[in-house]
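> Here is my input; please provide its structure:
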Amino acid sequence: MVLMQIKLFNLGLQKTAKSKGRLQVIEKEREFLEHV
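Reported below is the predicted structural model:
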């Protein structure tokens, strides 16, 4: 269940990053997920 949530979360981030044109958003969220 958690893995699915993370996958959906990452997909949402990728869409947001593409729309904003910022990969930094994904990098920051990846660091956040690593700490969690």
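> from here on, contacts and neighbour counts on C-alpha atoms
OK.
> Scan this protein for its longest helix.
Longest helix in the chain by number of residues (criterion: DSSP state H): helix 2-20.
> Buried ones in the helix or strand that comes right after it, by neighbour count?
Once the chain leaves helix 2-20, the next helix or strand it forms, by DSSP states H and E, is helix 24-35. Buried residues in helix 24-35, defined by neighbour count with 16 or more other Cα atoms under 10 Å: Ile26.
> Does anything pack onto helix 24-35? Which helices or strands?
Helix 24-35 sits against helix 2-20, with contacts defined as 3 or more Cα pairs under 8 Å, 6 or more residues apart in numbering; DSSP states H and E.
> Sequence B follows; please return its structure for comparison with A:
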Amino acid sequence: MFALTEKRHISMQASRHSTRHVEDESEKETKRVCKFL
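I've put the predicted structure just below:
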């Protein structure tokens, strides 16, 4: 039971982290495009 919740917690953290990473990347891309314009 504990292992299951632990795994779920890890996957939740992982998805949150990847979402933040994607937002970071798109933000960088937007800044680059603005600079280009």
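> re earlier: what's the mean gap between the longest helix of the first structure and the aligned bit of the second structure?
Superposed on the second structure, helix 2-20 of the first structure shows a mean distance to its aligned partners of 0.2 Å (mean Cα distance after the TM-score superposition for the first structure).
> Mind telling me which residue is nearest the centre of the first structure?
Residue closest to the mean C-alpha point of the first structure, counted by Cα atoms, centre = their mean, is Asn10 at 3.5 Å.
> what's the closest non-adjacent residue to that one?
Once flanking residues are discounted, Asn10 of the first structure sits nearest to Ile26: 7.7 Å by Cα to Cα, 6 or more residues apart in numbering.
> contacting residues for the one you found?
Going by Cα atoms under 8 Å, 6 or more residues apart in numbering, Ile26 of the first structure touches 10, 13-14, 17.
> switch to 7 Å and redo it
13-14, 17 (Cα atoms under 7 Å, 6 or more residues apart in numbering).
> I'd like the distance between the residue lying farthest from the centre of the first structure and Lys15 of the first structure.
Outermost residue of the first structure with respect to the C-alpha centroid, by Cα atoms, centre = their mean, is Met1; its distance is 16.6 Å. Separation of Met1 of the first structure from Lys15 of the first structure (Cα to Cα, to the nearest Å): 21 Å.
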